[in-house]
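Peer 1: Need a 3D model of the following:
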Amino acid sequence: MGQAWNNVQKHRQAKGKFYELMSKADDVIVIHYSCESFYDRPDGSSPRITSIAVRNLESGQTTSFSIHQVAERKGFSAIALEQHYDELEKLMLDEFYNYVRRHASHIWLHWNMRDINYGFPAIAHRYKVLQGEPEEISESKLVDLSRLLIAIYGISYIQHPRLNSLVEKNSITYRDFLDGKGEADAFINKEYVRLHQSTLRKVDVLANIVERTANGSLKTNSSSKDIYGNYFTALIELIKENPVISGVLGLISFVSAVIGIISVFIK
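Peer 2: Next up is the predicted model:
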């Protein structure tokens, strides 16, 4: 099939995937995490995971895991916290992976958490560095909301950085929201509570975007053509490449032409 028809099919599949998620909302977990900057690391070490937030899409029930919360439970002061980063990060990830084990059958909805720089592989790697054994989440259970929105609304549906731009365009409050650099800087500056609040806020933002997509109120920069593609061109491609359809339509055209000629002589 031609490109136009492929685009139509991709759009339909993406919409189908999205509504499948909504029909199973109680089994969908929205996740976001924050970490140290993964740039400017001359020693090649992996960035430390600093906080993780997970939210049930249906109920809104949110659970969080953070270094500063673990430190508080252990009775460490803010000054002592920095001296025990590895221990605290390991305990935090212990708790997170216990949660993963209890929700292994759920669908995990995320934003660009796809690789070793930033994503599920990065979290698993950090846990291994700290001598932990991460619970594997099946790829079939991972859904990237960022890519899903591109498939639904088109590649140019919003300008980069897409998440920040969606928040602004849809007048979603920026309260507690930090971008990636802001979160990394907050950790350097030991603003642990501020960092944790940003992580929590982002799972709320992602859930908000999902809800607006579901009810058709999400604002984007896409035109109807960006969203739905060129259906007329796709139809022509389908006809050309399907001999049965071509034959039927050819017969209809022939009959119409004959009727037109006969009507001329009748008059």
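
Peer 1: Only C-alpha atoms from now on, for both contacts and neighbour counts.
Peer 2: Noted.

Peer 1: how about the strands in the stretch 101-250 of the chain?
Peer 2: Here the stretch 101-250 of the chain has its strands, by DSSP state E, counting those that start in this stretch, at 107-110, 142-144.

Peer 1: which parts of stretch 129-146 are buried?
Peer 2: 132, 134, 137, 142-143, 145-146 (16 or more other C-alpha atoms under 10 Å).

Peer 1: Could you tell me which of the residues you listed belong to helices?
Peer 2: Secondary structure from DSSP state H places 145-146 of the buried residues of stretch 129-146 in helices.

Peer 1: dump the residue contacts of residue 112.
Peer 2: Shown in contact with residue 112 (C-alpha atoms under 8 Å, 6 or more residues apart in numbering): 118-119, 144-147.

Peer 1: Any chance of those in a markdown table with distance to residue 228 as columns?
Peer 2: Listed next are these as a markdown table, based on distance: C-alpha to C-alpha, whole Å:
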| residue | distance to residue 228 |
| --- | --- |
| 118 | 31 |
| 119 | 30 |
| 144 | 21 |
| 145 | 19 |
| 146 | 18 |
| 147 | 16 |
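
Peer 1: which one among these gets closest to residue 11?
Peer 2: If you rank the contacts of residue 112 by distance to residue 11 using C-alpha to C-alpha, residue 147 comes first, at 11.7 Å.

Peer 1: One more sequence to fold, the one below, so I can look at both together:
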Amino acid sequence: MRIFRSHRLDERQQGIEKLNKLKSNRNKTLVIHYSCESFFNLEGRTPRVTSICVKNRASGESKAFSIHLQAQFKKINLAVASVQDIDLLEKEMLSEFNSYVKKNSPYCWVHWNMRNASYGFEAIANRCRIVGGRTFTIEDDQKFDLSDILGKLYTYNFVEHQPSGQLLNMSHLNAISTKDALTGKDEAEAFENKDYLKLHMSTMRKVEMVDRILNLLEQDNTKIKSKKTEIYGLSFLGVIEIVRSSPLLLIIWSIIIFILGAAMEPVIQRFFGTS
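Peer 2: Below is the predicted model:
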């Protein structure tokens, strides 16, 4: 019967299952984030990747891949670098990332909204091909979009999109440092100004932000903006979950059940009691 089914709770269960998988595989989980040039005015071209950062949750260590670092290795001054220089630096950076992925592809890869050809694993793989490097493969069931998991758990209104995007807003709400993290607009400006160090620092900070949000989520200590009626829905089962999740409502519900039970006992005894 439909009264005993809830689309909202089914969706929430999907989020719980993904979160449980990450908990059980913590020692083989990586958190990834990357920065790229603006998506606009590219005339259909895939945005250039400027930096990638990956954090190993078991060791706590982060691995950085960036044009900024490659420029130092190659002794190239980014302030006067040509397009060909930047192509070379991006190719070297992506080749190193490709080698890293091959060693760690069976791991769980936690990311934030990296799920299409404009911004995501596919976009990075396409840039590998465009600059003439080897590409990589990560199976879809090894990718975990933390923003999607939050959406399934708490609805996609878990935090506002404005003014800084959900990742920064979620971090602010949960007192997670956003030092050096740039908004999308600021990242686009940094790219135009060839300020690759800012992009590099922003990427590294955002990996830490995603990791901290995941830690809080695993501890069931995450602050969100969704209301309980949104989280559980207003189905029969949803109302039960709302009551169960609130100690005060659970106490009130228990009192009501006790009172109703006491009131109904004489009636039950009258109709079903022995004569």
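
Peer 1: Dump the strands of the stretch 101-250 of structure 1 to TSV, plus distance to residue 3 of structure 1.
Peer 2: Supplementary listing: these in TSV, determined by distance: least, C-alpha to C-alpha, whole Å:
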stretch	distance to residue 3 of structure 1
strand 107-110	28
strand 142-144	23
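
Peer 1: right, and those strands - which one's nearest residue 11 of structure 1?
Peer 2: Once those are compared by C-alpha to C-alpha, strand 142-144 is nearest, at 15.3 Å.

Peer 1: which residue packs closest to residue 179 of structure 1, ignoring adjacent ones?
Peer 2: Counting by C-alpha to C-alpha, 6 or more residues apart in numbering, residue 164 is the residue found nearest to residue 179 of structure 1 once chain neighbours are left out, at 7.6 Å.

Peer 1: What's the match for the one you found in structure 2?
Peer 2: By TM-score structural alignment, residue 164 of structure 1 lines up with residue 168 in structure 2.

Peer 1: For that match, list the residues it contacts.
Peer 2: By C-alpha under 8 Å, 6+ apart, the contact set of residue 168 of structure 2 is 178, 181, 183.

Peer 1: Residue 235 of structure 1 and residue 6 touch, don't they?
Peer 2: No - contact criterion C-alpha atoms under 8 Å: residue 235 of structure 1 and residue 6 do not qualify, at 11.0 Å.

Peer 1: which stretches of the stretch 101-250 of structure 1 form helices?
Peer 2: Using DSSP state H, counting those that start in this stretch, the helices assigned to the stretch 101-250 of structure 1 run over residues 120-129, 145-153, 162-169, 180-188, 192-215, 224-228, 231-241, 243-266.

Peer 1: looking at these, which is closest to residue 102 of structure 1?
Peer 2: For those, proximity to residue 102 of structure 1 was assessed by C-alpha to C-alpha; helix 120-129 is nearest, at 16.7 Å.

Peer 1: quick revisit: so can I have TSV of the helices of the stretch 101-250 of structure 1 showing distance to residue 23 of structure 1?
Peer 2: What follows is these, written out as TSV (distance: least, C-alpha to C-alpha, whole Å):
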stretch	distance to residue 23 of structure 1
helix 120-129	25
helix 145-153	16
helix 162-169	24
helix 180-188	31
helix 192-215	11
helix 224-228	22
helix 231-241	27
helix 243-266	35
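
Peer 1: For residue 31 of structure 1, find the nearest of those.
Peer 2: Across those, closest to residue 31 of structure 1 is helix 192-215 (C-alpha to C-alpha), at 6.0 Å.

Peer 1: what's next to the closest one, contact-wise?
Peer 2: 18-19, 22, 30-34, 51-55, 57, 64, 66, 68, 111, 167, 172, 175-178, 183, 186-187, 218.

Peer 1: What residues sit buried inside stretch 84-94 of structure 2?
Peer 2: So for stretch 84-94 of structure 2, counting by 16+ other C-alpha under 10 Å, buried means 85-94.

Peer 1: Out of those residues, which comes closest to residue 124 of structure 2?
Peer 2: Nearest to residue 124 of structure 2 among those, counting by C-alpha to C-alpha, is residue 94 at 8.1 Å.

Peer 1: Quick check: closest non-adjacent residue to residue 28 of structure 2.
Peer 2: Nearest-residue entry for residue 28 of structure 2: residue 107, 5.1 Å, with adjacent residues in sequence omitted and distances by C-alpha to C-alpha, 6+ apart.

Peer 1: so that neighbour makes contact with residue 32?
Peer 2: No - judged on C-alpha under 8 Å, residue 107 of structure 2 makes no contact with residue 32 at a distance of 11.6 Å.

Peer 1: ok, the spatially most central residue of structure 1 - contacts?
Peer 2: Centroid check for structure 1 by C-alpha atoms, centre = their mean gives residue 145 as the closest residue, at 2.1 Å. Shown in contact with residue 145 of structure 1 (C-alpha under 8 Å, 6+ apart): 109-112.

Peer 1: And it, how close does it get to residue 74 of structure 1?
Peer 2: 36 Å (C-alpha to C-alpha, to the nearest Å).

Peer 1: before we move on, what about residue 170 of structure 1?
Peer 2: Using C-alpha to C-alpha, residue 170 of structure 1 is found at 41 Å from residue 74 of structure 1.

Peer 1: the more surrounded of the two?
Peer 2: The neighbour count for residue 170 of structure 1 versus residue 74, taken as other C-alpha atoms under 10 Å, is higher for residue 170 (14 against 11).

Peer 1: Any figure for the gap between that one and residue 164 of structure 1?
Peer 2: With the distance defined as C-alpha to C-alpha, residue 170 of structure 1 ends up 10 Å from residue 164 of structure 1.
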